[in-house]
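Novice: give me the fold of what follows.
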Amino acid sequence: MSYQSIQHVLKTAKSGTVVTIKGWVRTKRESKNAVFIALNDGSTINTIQAVAEAGQLPDETLKLITTGACLAITGTIVESQGAGQAIELKLDTVHVYGPADPEKYPLQPKRHSLEFLREIAHLRPRTNTFSAILRVRHALAFAVHSYFNDNGFFYLNTPIITASDAEGAGEMFRVTTLDATKPPLSDDGKVDYTQDFFGRETNLTVSGQLEGELGAMALGKIYTFGPTFRAENSNTTRHLAEFWMIEPEMAFFELEDNMNLAEDFVKTVIRYALQHCADDLAFLDNRLKEEEKNKKKEEQSELGLLDKLQFVISNEFERLTYTEAVKILVNSKPAKKGQFQYEVSWGVDLQSEHERYLVEKHFKKPVILTNYPRDIKAFYMKQDEESDAAPGRTVRAMDVLFPGIGEIIGGSQREDDYEKLTARMQEVGIDPEALWWYLDTRRFGSAPHAGFGLGFERLVLFVTGMGNIRDVIPFPRAPKTAEF
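Specialist: Below you'll find the predicted structure:
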């Protein structure tokens, strides 16, 4: 039986057209004269109403048409007599693919908490909120690939299994085929990984950056977009154990080029979502407004979701150094009145509250901070020869800060000097021999280059206005959470 998506029918169908639609029942309502069935197939947040005359459907069929049941309905498009929709379907025939036991189906037509929906992650995509999030997520992913393709980048697939730690954090998931109860041991009593599948200790990657740099040194401009993993025992609303990273790396780019790319990139993909997900974002905007009503006045956001997205794409990003930012923060009213939870001084890693103050209160526009202290940044960042701090104390790093979320992009110009990079690795306890292949790109035809990382779920979190990162990925992985 051929059919059309509900999105297509709502956009194109004319009165008098006979169509077949298929989907899941959101609601069924019976009156003395008619039966009203609201059907949704996931192609749009909107439902289409099918109307059957009283007595048209057998009682045994009506009993099967409950919330959650899967149907195919054929009928004629007519102008709607009720409010809320322009057209509806005058039902001719209905076929029940799969009934849903109304006593057990957990998604009844009422408001469910996000906590409850996380417990039924296999069904939550059927709700308005999560179907909207997943459509926006798709649009953003498509926009990411389109942007890089249109700008001369090559998509590079970097390994998920790795023997290196790009971040130096050590919080990685081990990959092994050794017997967990009786692993082979070396003479010193440690696990003998030479007998493992890869002949050495391996883990799930925390970043594709290091391998991405190798690609950039051959192809010029590349990007990675794939799953990454961190075994950080964190249950905050901002952390996942499995998440997706977007990481472009560009040969011949310096810090200024990197900032220009990052700003243009995030504006472009957000603009694409606004253009192609208008109904979903309008729904999520209204949802956020309802949530804000339940907050204390001082906790309420000054910007709605759509306002916040326009705020980003309509403003030139303010650019300043970390040192300049610290001076602003130290002299700010919240700092002087002791209202910041964390104190600010040169050399500390800025917290979200500091970043948001700069964006939302001081500059009232997105911000790019540069030239951070090298002691709080990764080993691969290029050391500053000149800066507004003491020479050698800062690196050519950049962080892009957004309203409501703080840092959304982190990047830098990469250290291209072999001697300086080797010395920095030794300084932070990384054995240069372990990354000999990475150092080769500095030994053979080294070039200025830069890149950044954007956690995809952070982007989706910002664009959808959700408060918990576990709600913007279909099946979240977090401590004690891997059921689905």
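
Novice: for the rest of this, base every contact and every neighbour count on C-alpha atoms.
Specialist: OK.

Novice: what number of residues are in the vicinity of T237?
Specialist: 12 (other CA atoms under 10 Å).

Novice: and it, that one's in a strand?
Specialist: No. Read with DSSP: H, G, I helix; E, B strand; the rest coil, T237 is coil and lies in no strand.

Novice: ok, now which ones touch it?
Specialist: Contact analysis of T237 by CA atoms under 8 Å, 6 or more residues apart in numbering lists 467-470.

Novice: narrow those to those that are buried.
Specialist: Listed as buried from the contacts of T237 are 469-470; burial here means 16 or more other CA atoms under 10 Å.

Novice: G208 touches T158, doesn't it?
Specialist: Yes. With contact defined as CA atoms under 8 Å, G208 reaches T158; the gap is 5.6 Å.

Novice: the stretch 201-350 of the chain: strands as residue ranges?
Specialist: In the stretch 201-350 of the chain, the strands defined using DSSP state E, counting those that start in this stretch lie at 202-204, 221-229, 242-251, 318-321.

Novice: include mean neighbour count when you put these into TSV, please.
Specialist: Output for these, formatted as TSV (neighbours: other CA atoms under 10 Å):
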stretch	mean neighbour count
strand 202-204	20
strand 221-229	23
strand 242-251	24
strand 318-321	16
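
Novice: same list, those, but as JSON lines with distance to F283 please.
Specialist: What follows is those, written out as JSON lines (distance: least, CA to CA, whole Å):
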{"stretch": "strand 202-204", "distance to F283": "37"}
{"stretch": "strand 221-229", "distance to F283": "28"}
{"stretch": "strand 242-251", "distance to F283": "25"}
{"stretch": "strand 318-321", "distance to F283": "30"}
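
Novice: another for comparison:
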Amino acid sequence: MKSYSVKELLEKQPVGDVVVINGWVKTFRSNRFIALNDGSTIHNLQCVVDFEQFDDALLKQISTGAALKISGTLVESQGKGQLVEIQTTDIFVHGKADPDTYPIQPKKHSLEFLREKAHLRIRTNTFAAVMRVRSALAFAIHSYFQQNGFYYMHAPIITGSDAEGAGEMFRVSTLNPKNPPLTENGEVDYEHDFFGKETNLTVSGQLEAETYAMGLGKVYTFGPTFRAENSNTSRHLAEFWMIEPEMAFYDLDANMDLAEDFIKWILKYVLDNCNDDLQFLESRLLDEEKSKPQHERSEMPLIEKLKFVVENNFKRVSYTEAIDILKNSKPNKKKKFQFPINEWGADLQSEHERFLVEKHFNCPVILFDYPANIKAFYMRLNEDDKTVRAMDVLFPGIGEIVGGSQREERLDVLQQKIKALDIDEKELWWYLDLRRFGTAVHSGFGLGFERVVQFATGMGNIRDVIPYPRTPQNAEF
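Specialist: Have a look, this model is predicted:
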């Protein structure tokens, strides 16, 4: 006999059919009503048990967390809260869950507590909803690029280059840490290491993706990246996933067009396909915010916020114009900003970005043409020799969600920038070759996957939108 998922039964509602379903017990009330869930939907399926038909020893094995196989007839429900239910005729216990030690009981648990039970937190409604949305977003990302002529490229995870230039990288080595080989100068001799040189976990697949864009035209990476930044905040992870498209023959304007279209498309996909989960997450967020002071509450409910991005054109504003707006803003004049804006060249903080989006323009914003000295070496220098063809996409409630640029395609200019930043040109010989052989205008951007999952689910901490967060002093599970 075919086994159905909970989602299938709730959607098809084949009333009168004998059905089989597998799942985990959410609640077992009055030795009569089992709420079963298999992870396919936010909704449980009620299974009605006539306890006189079943042995007491069997019923005692059924408690929250137990895995069951239930057979019975699907009927219209007589109670409130569900349209259909199963009149149970047979129960098989796959696995019991000791009610005295099973930690995910049917009550409210703090997110901090659930991070300590990361291997079981997926059984809660909140994390099941978040991870279904995460899965839908990943599918939407691949679908968008595949439908728009991009090729999926797997960038290396082990690399000898630092794309961001920040130096906060995890070293990859097989050398004996207690007795490594040393050079004549007393430094670790990486020529004896596995790769014959110093290597690290990648912080970005961008540079490698650029090489493939210059042969395939349009490519994208979607993979894990790593940053050894000792930052314990709600916005940072040591291991995270990045989406990085790179496009030959795209200037900054085409890059901004793509970023806007891409973000709107994937968020619309979630709105169209994850309605039940979004409604649950919105209700959860509204309930959570009741305990917050008024000024800390979200400007918009979750679903309205997603529609706000999908339905509004993104406002394009130069960095210079944004600085003028911020300098003359009430929060800046009244010293309400934590980081006051005093002069051109300031590195914008989340509070400034959110002011532009939520208060001044009331729509998503793309800032472009940033000062060269606060952006990466590979961004194209403008004719003013002060700014680069960079762009950041800013969202309500989160600030920057996408960062990108038109890449510097001129060999001499790129060499000058590398030299000025004291980067070893020999380490990037292959990257410079792109400018020697058939160079062309090209652009790209990066989207932190967990950032967009955070935005789409309303979760306040980035550690709650990835299955197993890796953060300073934490590599459990």
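
Novice: picking up where we left off before, so G208 and T158 of the first structure - more neighbours on which side?
Specialist: Neighbour tally, G208 of the first structure and T158, criterion other CA under 10 Å: the higher count belongs to G208, 26 against 20.

Novice: could you find the counterpart of that one in the second structure?
Specialist: Counting by TM-score structural alignment, G208 of the first structure corresponds to G205 in the second structure.

Novice: distance check, the closest residue in space to its match that isn't next to it in sequence against G149 of the second structure.
Specialist: Distances taken as CA to CA, 6 or more residues apart in numbering place A155 nearest to G205 of the second structure, at 5.2 Å, with adjacent residues excluded. Separation of A155 of the second structure from G149 of the second structure (CA to CA, to the nearest Å): 18 Å.

Novice: still on that earlier bit, now do the same for the residue nearest to G205 of the second structure: its match in the first structure.
Specialist: So, by TM-score structural alignment, A155 of the second structure is matched to T158.

Novice: hang on, the earlier thing: surely the residue nearest to G205 of the second structure touches L201?
Specialist: No. Between A155 of the second structure and L201 there is no contact under CA under 8 Å: 11.5 Å.

Novice: what's the match for K364 of the first structure in the second structure?
Specialist: So K364 of the first structure corresponds to N362, using TM-score structural alignment.

Novice: likewise for E457 of the first structure?
Specialist: Looks like E457 of the first structure aligns to E450 there (TM-score structural alignment).

Novice: where in the second structure does stretch 119-137 of the first structure fall?
Specialist: The alignment of stretch 119-137 of the first structure onto the second structure (TM-score structural alignment) covers residues 116-134.

Novice: whoops, I mixed them up, stretch 398-414 of the first structure
Specialist: Going by TM-score structural alignment: stretch 398-414 of the first structure matches residues 391-407.

Novice: which residues does the matching stretch contact?
Specialist: Contacts of stretch 391-407 of the second structure (CA under 8 Å, 6+ apart): 250-252, 255-256, 259, 298, 305, 309, 350-351, 353-354, 357-358, 363-370, 378-380, 389-390, 441-448, 451-452, 455.

Novice: mind doing that once more with 7 Å?
Specialist: 251-252, 350, 353-354, 357-358, 364-369, 378-380, 389-390, 442-448, 451 (CA atoms under 7 Å, 6 or more residues apart in numbering).

Novice: could you do stretch 445-465 of the second structure as well?
Specialist: Contacts of stretch 445-465 of the second structure (CA under 7 Å, 6+ apart): 130, 134, 234-236, 240-246, 278, 281, 285, 302, 306, 401-405, 466, 469.

Novice: how far does the host helix or strand of L459 of the first structure sit from its chain's centre?
Specialist: Assigned by DSSP states H and E, L459 of the first structure falls within helix 456-464. Distance, stretch centre to chain centre, for helix 456-464 of the first structure: 4 Å (CA atoms, centre = their mean, to the nearest Å).
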